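Visitor: coords below, sequence missing:
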């Protein structure tokens, strides 16, 4: 569903993404891990068509900048950006009209109820807390019922109930055949259900790991630190 081939993105002399390949199939949840500055957000923004890059990215067989691809893809950014003078309901209406969604009101109501936002419908964007803004961002991304969804640090700022509900939504989306990419620093939060993990270090994919490859008793966190701390040791000269 999501295929990235040879993705390279440079900011002047800085190579943020260096010849990256990534593939996420329908019904698959991919976790994107890496320390700060590894290039995760750059890769995500490239997939979503927000940055120019070298290489090829397709969504459901369509190049990612096309209308067909954008109709298939939902995106929840790390920092939600709402219109300050639109209400929560108006944000959902705006998305519905942009995607020309028929009979969208019932699904919008279901999403708001699921994230305990029923009483926030008439709140302006500027009146919402960071966690509430994040919930609105998730609802807007899921309203068109995308076939692929990218979450960039989706759990940051959410309360415990919001975290539980969003994780449940992720599992439901995957079980329904949606392709998911989740970039996060909260590794333990993704231990339950993941299929493939891409570990990035300094703009490159250092390891692609599938769940069945994990040794008995080994956690995703263990794999992450084996890769990232091992990389640091290689760069540190012997005293």
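Guide: Nice, thanks for sending it over. Only a predicted model underlies this, so the values are computations on that prediction, with no experimental measurement involved. Numbering: from 1, shown residues only.
Visitor: all contacts plus neighbour counts: C-alpha atoms, from now on.
Guide: Will do.
Visitor: who touches residue 156 in this structure?
Guide: By CA atoms under 8 Å, 6 or more residues apart in numbering, the contact set of residue 156 is 78, 131.
Visitor: Recalculate using a threshold of 10 Å.
Guide: The contact partners of residue 156, taken as CA atoms under 10 Å, 6 or more residues apart in numbering, are 78, 79, 130, 131, 134, 163, 184, 185, 186.
Visitor: That one: which element?
Guide: Following DSSP states H and E, one finds residue 156 outside all helices and strands.
Visitor: Could you do residue 167 as well?
Guide: Short version, using DSSP H and E: residue 167 is in helix 160-175.
Visitor: got it, and residue 27?
Guide: Per DSSP H and E, there is no helix or strand for residue 27.
Visitor: Can you pull up the most central residue in the chain?
Guide: In the chain, the C-alpha nearest the mean C-alpha coordinate belongs to residue 151, at 1.8 Å (CA atoms, centre = their mean).
Visitor: coming back round to it: for the contacts of residue 156, which PyMOL command selects only the ones that are buried?
Guide: One line in PyMOL is enough to select the buried ones among the contacts of residue 156; burial here means 16 or more other CA atoms under 10 Å:
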select buried, resi 78+130+131+134+163+184+185
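Visitor: Included below, for side-by-side comparison, is a second structure:
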């Protein structure tokens, strides 16, 4: 039986009558990559910030490995990788890890920190300042910082925007490596071709509501589409159906 490491249950977030997220439910299993997709303004980032507790939800429940997300213990099981990595320009790569270790009260982190940097091909950059890293390297450093406290679930917001093809390939490989280790990833993106090639399941939002969920094969079956139908075509077909 698959273990649910994240459950979002009837989540609602309203702003003075604006329903940014309106009653969505989905889950992540251990060792799974789920794409949270949809057009701009669909509620993807709001959903992630509610899961993290950065926004106070209007209604609903969020469980992290069975624990209510409001409990402090649940925070240690989560890691957040924003679209724009929070990299300090005047800290070296190694000093970023030291800063995270101090923030999380992690002792004897150096060996694991070295291992992480080597795994993500940043060891030769350990003495480089944050300001001197490319965006792809900053994204990978953000992952390394997130890994240091050994979370179970990674919440990733638009990770591939602005990256060149080589950096995109490297980051995708990094995400797949995390999945192979049993980590779970919720990746928010409006780049549907990226989600199709990377994610085990897809959750599609539109105007704060969940309109599609499942594997690509599941979604094709739901709309009676052919085997060659892309996620982009599926998404456009469903949103057209909603307009009618």
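Guide: Looks like it arrived, so ask away. What you see is a predicted model; the values in this text were computed from it and never measured.
Visitor: how much space between the residue nearest to the centre of the first structure and residue 100 of the first structure?
Guide: 23 Å (CA to CA, to the nearest Å).
Visitor: try residue 156 of the first structure
Guide: Taking CA to CA as the measure, residue 156 of the first structure falls 31 Å from residue 100 of the first structure.
Visitor: Just give the closest residue to residue 130 of the second structure, not the sequence neighbours.
Guide: Computed as CA to CA, 6 or more residues apart in numbering, the closest residue to residue 130 of the second structure that is not its neighbour in sequence is residue 89, at 4.3 Å.
Visitor: ok so, going back, tell me which other helices or strands the helix holding residue 167 of the first structure touches.
Guide: Helices and strands in packing contact with helix 160-175 of the first structure are listed as strand 29-33, helix 105-114, helix 130-142, strand 148-152, strand 179-183; criterion 3 or more CA pairs under 10 Å, 6 or more residues apart in numbering; DSSP states H and E.
Visitor: Residue 95 of the first structure: which of these is closest?
Guide: Judged by CA to CA, the one of these that comes nearest to residue 95 of the first structure is helix 130-142, at 6.5 Å.
Visitor: mind listing the helices for the first structure?
Guide: Under the criterion DSSP state H, helices of the first structure are mapped to 40-47, 67-72, 88-98, 105-114, 130-142, 160-175, 220-235.
Visitor: Residue 79 of the first structure: what's it in contact with?
Guide: For residue 79 of the first structure, the contacting residues are 130, 133, 134, 137, 152, 153, 154, 156, 157, taking CA under 10 Å, 6+ apart as the criterion.
Visitor: burial count for the residue nearest to residue 130 of the second structure?
Guide: For residue 89 of the second structure, the number of neighbouring residues by other CA atoms under 10 Å comes to 13.
Visitor: so what's it up against?
Guide: 128, 129, 130, 131, 132, 133.
Visitor: mind checking how far the second one is from residue 217 of the second structure?
Guide: Between residue 129 of the second structure and residue 217 of the second structure the computed distance is 45 Å (CA to CA).
Visitor: for the third one, same thing?
Guide: As for residue 130 of the second structure, its distance to residue 217 of the second structure is 42 Å (criterion: CA to CA).
Visitor: of those two, who's got more company?
Guide: Legend: neighbour count by other CA under 10 Å for residue 130 of the second structure and residue 217, higher for residue 130 (23 against 14).
Visitor: Tell me who's in contact with whatever residue of the first structure lines up with that one.
Guide: Residue correspondence to the first structure (TM-score structural alignment): residue 130 of the second structure is matched to residue 125. Contacts for residue 125 of the first structure (CA under 10 Å, 6+ apart) come out as 81-88, 90-91, 132-133, 136.
Visitor: Considering the residues you listed, which is situated nearest to residue 10 of the first structure?
Guide: Distances from residue 10 of the first structure to the contacts of residue 125 of the first structure, taken by CA to CA, are shortest for residue 81, at 25.0 Å.
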